[in-house]
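Student: When you get a sec, could you give me coordinates for this:
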Amino acid sequence: MPGTSGNGAVTRSTLRQQIADALRDEVLSGRLQPGQAFTVKEIADQYGVSATPVREALVDLSAQGLLEADQHRGFHVREYSVADFRGLVEARSLVIDGMFHALDHGRPAFRDPTEPRTAAALAGVRRRGEEARRAANAGDLTVLIGYDLRFWRELSSLFGNPYLVDFLHRLRVQTWVCTVQHLRRVTDLRGHLWADHTELIDALVRRDTVEARSIVAAHHAHSLSLIENLTTG
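Tutor: So this is what the prediction gives:
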């Protein structure tokens, strides 16, 4: 029956997303290491599900740059080089600068911070930034990643372009995947992690894109310096 088929498709799609989200968290937490290989069957057995949604989830994560397919053998966690990281940082810099360009030219985002819906959205973004700051200052990488991704996703959504939101989110996930491959080796991360989220949102509320660009440039320079020092030191 059409209804049964539709429900089955929805269930499989939901399961596919749940598996993809779980595996992404495994990679970001460092529990799945760079280069670590596995098969569809191994993941299906681990989660107690059929192979089809697992295969679809792994293909999705491969398309997002988190995994790589091994011909006829399975998948492995992608290993990012420093050159890859530089490229990712440059790409996200260009996307963010495009957001600020839109703000410079009077797009609706941040037009009136006192408008109730805009004010509520900005307050939510700021809360994510405050939580990210606390996690960074405490050196809690896992919590920081979660709030940082939410901060940027919610911030970018204020510019009204869902394609931009998805693209920037993918870039930030990829840069975090690369970053954790190195940061997990550091025993105490306090003082090493960028935490100027609230300063950035405050600058954007003031429509001060000069200051916002300066904050983002410092963020990117910090990220590059951190990874380059870890890989050479």
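Student: From here on, just use CA atoms for contacts and neighbour counts.
Tutor: Noted.
Student: list the helices and strands the helix of greatest length in the chain packs on?
Tutor: Counting residues, the longest helix in the chain under DSSP state H turns out to be helix 2-29. When contacts are defined as 3 or more C-alpha pairs under 8 Å, 6 or more residues apart in numbering; DSSP states H and E, helix 2-29 sits against helix 51-63, helix 162-183.
Student: Tell me who's in contact with the residue nearest the centre of the chain.
Tutor: In the chain, the C-alpha nearest the mean C-alpha coordinate belongs to Val173, at 2.9 Å (C-alpha atoms, centre = their mean). By C-alpha atoms under 8 Å, 6 or more residues apart in numbering, the residues touching Val173 are Leu149.
Student: and with 6 Å instead?
Tutor: Applying C-alpha atoms under 6 Å, 6 or more residues apart in numbering to Val173 gives no contacts.
Student: this one next, for a side-by-side:
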Amino acid sequence: MPGSDAVKRTTLRSQIADALRDEVIAGRLPAGRQFTVKEIAEQYGVSATPVREALLDLCSQGLLDVELHRGYRVREFTYADFRDMIEARTLIIEGIFRHSAQQAVDSATPEALASVRRRAEEAGRAAAAGDLDILIGYDLRFWRELCCLVGNPYISDFLDRVRVQGWIFTVPLLRRLPELRGRLWQGHGELVAAVTDRDVVEAQRLIAAYNDHSLSLIERLTE
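Tutor: Next up is the predicted model:
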């Protein structure tokens, strides 16, 4: 089949990028960690080309930095960066609710709305239980699906990028706490209800409360 090798390489590139992104988010590849294409290729048992392409993809997402003649380094974020991330994601979400929420809910299929509600329930349960690893996956899926309701993949992709960067900064700090049960934001379900009811004011209130909660918690951990 013409082009099948290119398809396989692209798929492998995506798989490696996704795997490495998960490692970075979970903190198994911590901030500041250096590595080379050769190291990652040997780890996954693949050739250097898809690894190099995957690493460049992660660089474009702001997760890695290229170090001349030394390979790659996991990007290190600061609390000031985190505050900027909060501001950026707030502007994105407020824009969605202000311009697109009603249209999105009106045009969304019952299956799409049901899926967002399931993600919200799963994320809320993980947050309440303090299960950080499970929460991260469901939280990212929840926000991706919620943004996809507006039918604009650019908005969804940009918010996902900011949220991933936020998790990369906060995860190592949160792991310092001996107990996370009851410490993590769990208002996903309330937010879905507000969006479904087209209650922009309530949705904005929930997001503001979420931001205040995140900043307050992380600020204490960075002192």
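Student: Need the TM-score between these chains.
Tutor: TM-score of the superposed chains, computed with TM-score structural alignment, normalised by the length of the second structure, equals 0.97; 223 aligned residues with a C-alpha RMSD of 1.2 Å.
Student: buried residues in the longest helix of the first structure?
Tutor: Residues of helix 2-29 of the first structure classed as buried by neighbour count (16 or more other C-alpha atoms under 10 Å): Arg12, Leu15, Arg16, Gln17, Ile19, Ala20, Leu23, Arg24, Asp25, Val27, Leu28, Ser29.
Student: Out of those residues, give me the two with the largest separation.
Tutor: Spanning the widest gap among those are Arg12 and Ser29, at 25.5 Å by C-alpha to C-alpha.
Student: Tell me what angle the longest helix of the first structure forms with helix 162-183.
Tutor: Relative orientation of helix 2-29 of the first structure versus helix 162-183 (axes from the mean of the first three to the mean of the last three C-alpha atoms, to 10 degrees): 40 degrees.
Student: can you redo the buried residues of helix 2-29 of the first structure as JSON lines with distance to Asp148 of the first structure?
Tutor: Output for the buried residues of helix 2-29 of the first structure, formatted as JSON lines (distance: C-alpha to C-alpha, whole Å):
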{"residue": "Arg12", "distance to Asp148 of the first structure": "29"}
{"residue": "Leu15", "distance to Asp148 of the first structure": "25"}
{"residue": "Arg16", "distance to Asp148 of the first structure": "24"}
{"residue": "Gln17", "distance to Asp148 of the first structure": "21"}
{"residue": "Ile19", "distance to Asp148 of the first structure": "22"}
{"residue": "Ala20", "distance to Asp148 of the first structure": "19"}
{"residue": "Leu23", "distance to Asp148 of the first structure": "18"}
{"residue": "Arg24", "distance to Asp148 of the first structure": "15"}
{"residue": "Asp25", "distance to Asp148 of the first structure": "14"}
{"residue": "Val27", "distance to Asp148 of the first structure": "16"}
{"residue": "Leu28", "distance to Asp148 of the first structure": "13"}
{"residue": "Ser29", "distance to Asp148 of the first structure": "14"}
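Student: quick check, nearest of those residues to Val89 of the first structure?
Tutor: Leu28 (17.3 Å).
Student: so how far is Thr49 of the second structure from the aligned residue in the second structure for the closest one?
Tutor: Here Leu28 of the first structure is matched to Ile25 in the second structure, going by TM-score structural alignment. Relative to Thr49 of the second structure, Ile25 of the second structure is positioned 23 Å away (C-alpha to C-alpha, to the nearest Å).
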